[in-house]
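[1] okay, here's the prediction I keep looking at, along with the sequence it came from:
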Amino acid sequence: MSTFVLSAALVLSACGGDSDSNDDFSEAPAPRTQPDPVTNTTAADAATMGDYAVAEEEYDFGRMTVYDNKNGDSYDTDIHGYIQYPQDADGPFPVVLFLHGRHGTCYDGWGIDDDDCANPIPSFRGYEYISENLASHGYAVISVDANDINDNDSGPSNGDTGGLARAMLVVRHLDEFRDINAAGGLGLDALMGKLDMSEIGIMGHSRGGEGVNQTVLYNRAQPEPHNITAVFSLAPTDYNTQTVSQVNFVALAGYCDGDVEDLMGNFAYDTSRYAVDNDPYPKFQLIPMGANHNYYNTVWTTDSRPDDWTILDSDGDDPWCGENAAGNGRDTPELQQAQGLFFIASFFRYFIGHESDFAAYWNGQTPVPGGICPDGQGPCDDRYLLSVHAPAADRLVIDDTLDPASLTTNNLGGSVWFDGFSSYGICQTNGRPGEGCDVATPTFNIAEQLFMAWDTSATYRSELLGLNATDYQVLSVRVGVAHGDADNESGQDFHVILEDRDGNRVEALASDYSDGLFYPPGRAFYDSNHGSQKTTLNAVDIPLTAFEGVDFTNLNAVELAFDETPAGTVQITDLVMQRVDF
């Protein structure tokens, strides 16, 4: 992700031209000019504590019955957790809820119900470093204890159960706090009138990620649904193929996750991005290249096997993800929690609290703060691969590659051409094995995608039919560098070319605007002792100001010219024009 000044993209009328003259650009219609929230060149740092002292209440609201729609079981669970909020402040405070994932529930031994053991494992306490920070900035944060669900769905025979139970538990907690806000009670009269539940954010980790994803649909089916508008799915499972629509949604999948090693968060992102026509909310895919599964939760970080990568790689010697490998690419627990704080806190402070300081990162335009870089300074955007899928009204799809027709015709009805490739086609991977695109197994994105291989200069061309692009700010495409091709080992690069109907052509180099075009690191994934190497699809976002000199009111074609390296293979999807100041 490269830095660029968004406000320049809002004056594309200075870059376009009419069809009669290439020299007089003054007649091009002006694009929309809503205010540009981006004024900084590095994303605002969320790590600093706010001005409020933090109050906390641990609560126990009794028991409820939850259902397992996978096997028909039902059982009771505690309605237990804590809420942190600004002390001695009037509010109302925006509400965020956290849900941990599947983990052991008792330090005394596996299989002991947490209600019956002397030392329950407090997984719900593992995100205090985030909840305290948010509360100090004026938010009320609920963290839910889901140990009773883990007691009932964690046996190997139960497979992917528990998603509905977790969704029911989340909604019940929100119901209780809605009642407390209205009338007090349950020992929390101090919170009456202090909770702003007009827009609610929810975060779930691991199975909790799948739980909050399922909460979106379950909540909408209730007689009095809550207005959940932001969902952060942290290293989620996706056994139930969740579609997360009509909310601001981010799915984070750590490249070195040894528990959800197939990066199922990418699956949820792929499934959700075009699921609902006219979806007014953006979607995000986020891949931290050095992150494992457990370190985001401080309780799990201190357990007997905190580095879940060793589940796959018992020797820990994978050259990228193995902590015992010299020069590995891993994040320390401290660094991973610093990034967890930045991503989760900034997401909710922007999309729930509407703090515009955090727009710059989530608009996909500015580097991460140096505090989450290994050297503490940065830049390090090659370690955090963010893909942005703008709301429907701010997105014009050139080619979503959702159909084999993409080999000949794009979404606009324009022709598609492949010139000089040794092979090309369309494929879709099948989820957990990552198979289905033979050019790179595994590929852990399930989007339908094009693959293209070349051993001489080659060009992909998509006709734009006189497209007027003045409403948009970036040209985006998601690209995977196929690890099955040794010609990619030094990474890949290519030119992106815009052409207008007067024949003006301007090119931009992809690597100037993306840090994600490197060869996937690590030992082979399906090695006898698992490696980390897998291909993912990541964004190349080029500001339209990079193409100054073409007539943005009358575009003829976009090309991807593979002329920077002698040979290689890539996979692509989501060729779109976007506005990103949503």
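    Nice, I can see it. Numbering: from 1, shown residues only.
[2] switch to C-alpha atoms for all contacts and neighbour counts from now on
    Fine.
[3] contact partners for R579?
    The contact partners of R579, by C-alpha atoms under 8 Å, 6 or more residues apart in numbering, come to 390, 394-395, 471-474.
[4] next: V244.
    213-214, 216-217, 268, 272.
[5] now with 6 Å?
    213, 272 (C-alpha atoms under 6 Å, 6 or more residues apart in numbering).
[6] now swap in E499 and tell me
    Counting by C-alpha under 6 Å, 6+ apart, the residues that E499 touches are 505, 556-557.
[7] which one (most neighbours) among those?
    N556 (24 neighbours; other C-alpha atoms under 10 Å).
[8] can you tell me how far it is from S462?
    9 Å (C-alpha to C-alpha, to the nearest Å).
[9] repeat that for C373.
    Counting by C-alpha to C-alpha, the gap from C373 to S462 is 38 Å.
[10] more neighbours: which of these two?
    Legend: neighbour count by other C-alpha under 10 Å for C373 and S462, higher for S462 (27 against 20).
[11] can you confirm the more buried one is in a helix?
    No. Assessed with DSSP: H, G, I helix; E, B strand; the rest coil, S462 is strand; it does not lie in a helix.
[12] in addition, the following structure is provided for comparison:
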Amino acid sequence: MSGPYETRTSDYKLRPRPSSGFPLPVEMWGHVVRPVDAPGRRPLVLFLHGRHQACYTPRDGSADGPSPLQWLCGPRGLPVPSYLGYDYVQRLLASQGYVTVSISANSINEQDWNRADGGAAARSLLVRRHLGVWAQRNRDPESRWFHRLQMRNVVLVGHSRGGEGVERAAIDTATPAAYKLSGLVLIGPTDFGRQVATGIPTVSMLPFCDGDVSDLQGQGYVDTQRDVTHDPALHSALMVMGANHNFFNTEWTPGLSIGGAWDDWWNPNDPVCGRNSERRLTKVEQRRVGKTYIAGAVSLFARGDDSLLPMFDGSNVSVPSAGDADVRSAQLGLDETLIRPLARSLTGSGGAEVSQCVGRSSAPEDRACGDGASPVRTPHWPPVPPRSAPSAGAMEMTWSTAGATGGVQLAAPRDLSGYADLEARVVVAKERPVRLRFRLTDADATTATVPAVGGGRLVPFPGNRFDLAKLWGQNLRAPLAGVSGIDLTRVTKVELEGVSESGHVWLLEFAGRNRVIVPDEPTPLPVVSIGTARQVEGDGGTATLDVPYTVTGDVTKPASLRVYVQNIQNWRETQSVRVDIPRGTRSGVIPVAYDADRRYDGKHTRYFLAAFPLRNVMTSRYLGNAFVVDDDPKPRMTLSTVRARTAEGDPARFRLELSRPADVPFAIFMRFAAADRGVPQATLGDLNRRWVRSFTREPLSTRLSRSRWSRFGWLDAGRTSLELRVPVRRDGRAEGLEYVGMRWRISPVAVRGEPEVRRASQLIRD
């Protein structure tokens, strides 16, 4: 598997660069592994690691000299070298003739916690900055890299959040650019934005035992391109059985790392994914799989080596260099025609129960795909919005008699004669394996059954019903050569037929397919970015705030987005808006409706927008904000006692009252306080002993205002009063009048400014 070239390593550390929204700069570090004496210009492969701890303290407690990331790690800490964790893959690729660089993103990892997109935009910018550096070196006659690189042949490899980062970099790359991307390889990637770079071949590796991105979000990079546009570029998902999230990076692997590392699968005793399970890959085996499939994808993309296509196109193949690892593929793209199961077109016969399910896991709808399974088990069907994008549904089919069929009645005859295979992606329920074949019907109502490769046997994935037993679409394939008795140029119905006596499956789609890379220069989709808007609330009922968006690229087909709007104060979804984008659009607005009332809201109400593509468009900055500035006065606040005096044995009652309701909650910090009442202040001994001992062991003779007692209170939005009762003890001693004083600091939640202070005191008669 190694290539003919010797390899050599080097590193560079450039001046750190600022990144929008981050107070600290971002490092520009790269680890280079290159071939020695490789002739001509060489393709470039760039690696980006994911989110891991950024710093560690050496075991001896001190660093050797000042930290190279001292602004981040402090004088005694050192950066975890996550970017060195792919050196084993870099060396293999360099031996095959590729120039490779792995870049560091520790500063982003340390600061992305407060970015709504999880740092995706910052990672995209970091990747593009490094590619800009390499493009400049390739153009510079004074550089050792002058004309040594194929900057029109670049492959990006991203792990975890690095996977989402390189995908976003592909979307954000301007056209024309100083480089051209030939493909993307994503390892256990996140996909918070449901964004996909169209026109760029992509392989997404899904570790079955991923304990970090355990919902296998990387499946979205295949499904989203299907839902948004017809993209001829290969989009393949690889289910890597027995692999966890971390062990693809040696710096995240115990026993190999310098800093902190761990096995991310949470249950060491799990019979499928526990560290002692025979089904788990060892550290060495997992790296072998990583090398094999990353190098295979890079060669497929950068060199167009079609002999490697069966590793990624749904074929049932084994690769010797990956050992005995079980790696399964399912893909979309290539030369294909898709047939989608829509509710109005579904057919069923022979006792099959067929219906359309909603493309959600645990959705409120009765017909959620996956029968309400945990989102961790349903990579095709994300959680309910606004946590994720719209997702296409599927055809659910159950049967209890062999020969039952379910499928799609086509609106018009479809010509399948030019395709080598008929394929389907089929999700098998947990209960049992199934056997399936295809049934085709032509315009003359003639039918033919078409047997599937391997007898059409599909087996459920192993594991428990919470986080394993994944409901993942497996490839079902049948060659069309030799099919006779029907007219393949006029197919009107495509169905699955149950060969097994019973079964339960979900059909994602049918496809007529030729397993070849289509030479194409697809036009990238126009890209939408969402902005921010602000306006004064006003009053008088429902009002609208227009949030702007801009479009980069040409809208040549009608396009649309789905935008979810949340009120940040209560995290409730207030709107789901379909935004249609006509041809030629360069900018527009998203209307956000709100209630313009006369109730105090604090400084402003923030509405959070999340935009996801529906058709013929992609997003870059997919998150926006709408700020409605409150113009209503704060209600007056009064702290008083319920009665002027109370007797020993009865509680001292303090009540906060607002002059009118507010739409923001108030946080209240309460303490005893001294007051000028002309009588002694009560002590801890004057209060209920059990109540006192629940918060302090101070002497009972301690005056209340000097005690450590305090309490937090909360006045919910819409409420106008809050009462506190302090239990006063009947002690049987003649003491005369005493008092209990209070001092409350009252602040509207999430509103800047000094709290308001209110005082009150209650007289206690003996």
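    Here it is on my side, so go on. Predicted model, so just to flag it, every value in this text is computed and none were measured.
[13] pick out the most distant pair among the contacts of R579 of the first structure.
    Farthest apart among these by C-alpha to C-alpha are A390 and D471. That separation is 13.0 Å.
[14] more neighbours: which of those two?
    A390 (25 against 22).
[15] and the nearest residue to that one once chain neighbours are set aside, what does it touch?
    Leaving aside its chain neighbours, A390 of the first structure sits nearest to P282 (4.6 Å; criterion: C-alpha to C-alpha, 6 or more residues apart in numbering). Each residue near P282 of the first structure by C-alpha under 6 Å, 6+ apart is listed here: 248, 389-391.
[16] for G209 of the first structure, state which of those is nearest.
    N248 (14.4 Å).
[17] so what corresponds to the closest one in the second structure?
    Under the alignment by TM-score structural alignment, N248 of the first structure pairs with P201 in the second structure.
[18] which residues touch its match?
    With C-alpha under 6 Å, 6+ apart, P201 of the second structure has these contacts: 183, 233-235.
[19] where's it relative to G296 of the second structure, distance?
    13 Å.
[20] check A443 of the second structure too.
    From A443 of the second structure to G296 of the second structure the distance is 42 Å (C-alpha to C-alpha).
[21] before we move on, what about K180 of the second structure?
    20 Å.
[22] same question, R328 of the second structure
    Distance from R328 of the second structure to G296 of the second structure, by C-alpha to C-alpha: 14 Å.
[23] which one of the two has more residues nearby?
    Legend: neighbour count by other C-alpha under 10 Å for R328 of the second structure and G296, higher for R328 (22 against 19).
[24] secondary structure element holding the more buried one?
    Per DSSP states H and E, R328 of the second structure falls inside strand 327-332.
[25] got the buried residues for that strand?
    Residues of strand 327-332 of the second structure classed as buried by neighbour count (16 or more other C-alpha atoms under 10 Å): 327-332.
[26] redo the residues you listed as CSV? Include distance to F466 of the second structure.
    Putting these into CSV (distance: C-alpha to C-alpha, whole Å) gives the following:
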residue, distance to F466 of the second structure
V327, 22
R328, 22
S329, 23
A330, 23
Q331, 26
L332, 28
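[27] aligned counterpart of N109 of the second structure in the first structure, please.
    With TM-score structural alignment as the criterion, N109 of the second structure matches N150.
[28] trace L84 of the second structure over to the first structure, please.
    Checking TM-score structural alignment: L84 of the second structure goes with R125.
[29] would you mind measuring from L386 of the first structure to I130 of the first structure?
    Distance from L386 of the first structure to I130 of the first structure, by C-alpha to C-alpha: 21 Å.
[30] may I have the secondary structure class of the residue nearest in space to the middle of the second structure?
    Closest residue to the average C-alpha location of the second structure: F192 at 2.6 Å, with C-alpha atoms, centre = their mean. With three-state DSSP as the basis, F192 of the second structure sits in coil.
[31] pretty sure S157 of the first structure sits in a strand.
    No. Per three-state DSSP, S157 of the first structure lies outside any strand segment and is helix.
[32] how many neighbours does it have?
    8.
[33] now swap in V317 of the second structure and tell me
    Residues near V317 of the second structure, counting by other C-alpha under 10 Å: 14.
[34] what's the match for it in the first structure?
    The alignment partner of V317 of the second structure in the first structure, by TM-score structural alignment, is P367.
[35] map the residue nearest to A390 of the first structure onto the second structure.
    Aligned partner of P282 of the first structure by TM-score structural alignment: L234.
[36] how about G162 of the first structure?
    Using TM-score structural alignment, G162 of the first structure lines up with G119 in the second structure.
[37] biggest helix in the first structure, by residue count?
    Criterion DSSP state H: the longest helix present in the first structure is helix 163-183.
[38] for it, list every residue counted as buried.
    Neighbour count says helix 163-183 of the first structure has 163-171, 173-174, 176-178, 180-181 buried, by 16+ other C-alpha under 10 Å.
[39] check stretch 491-503 of the first structure too.
    Of the residues in stretch 491-503 of the first structure, 491-502 count as buried by neighbour count, 16+ other C-alpha under 10 Å.
[40] reformat these as CSV; add secondary structure and distance to A140 of the first structure.
    Shown next, in CSV, are these (DSSP: H, G, I helix; E, B strand; the rest coil; distance: C-alpha to C-alpha, whole Å):
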residue, secondary structure, distance to A140 of the first structure
G491, coil, 45
Q492, coil, 45
D493, coil, 45
F494, coil, 47
H495, strand, 47
V496, strand, 45
I497, strand, 48
L498, strand, 47
E499, strand, 51
D500, strand, 51
R501, coil, 54
D502, coil, 56
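[41] need the max-distance pair from these.
    Pairwise over these, using C-alpha to C-alpha, the maximum falls at G491 and D502, 34.4 Å.
[42] who are the contact partners of G97 of the second structure?
    If you count contacts by C-alpha under 6 Å, 6+ apart, then G97 of the second structure has P35 around it.
[43] can you classify it by secondary structure?
    Secondary structure assignment for G97 of the second structure (three-state DSSP): coil.
[44] residue range for stretch 542-555 of the second structure in the first structure?
    Stretch 542-555 of the second structure lines up with nothing in the first structure when matched by TM-score structural alignment.
[45] so what's the gap between that stretch and the chain middle?
    The chain centre lies 24 Å from the centre of stretch 542-555 of the second structure; the measure is C-alpha atoms, centre = their mean, to the nearest Å.
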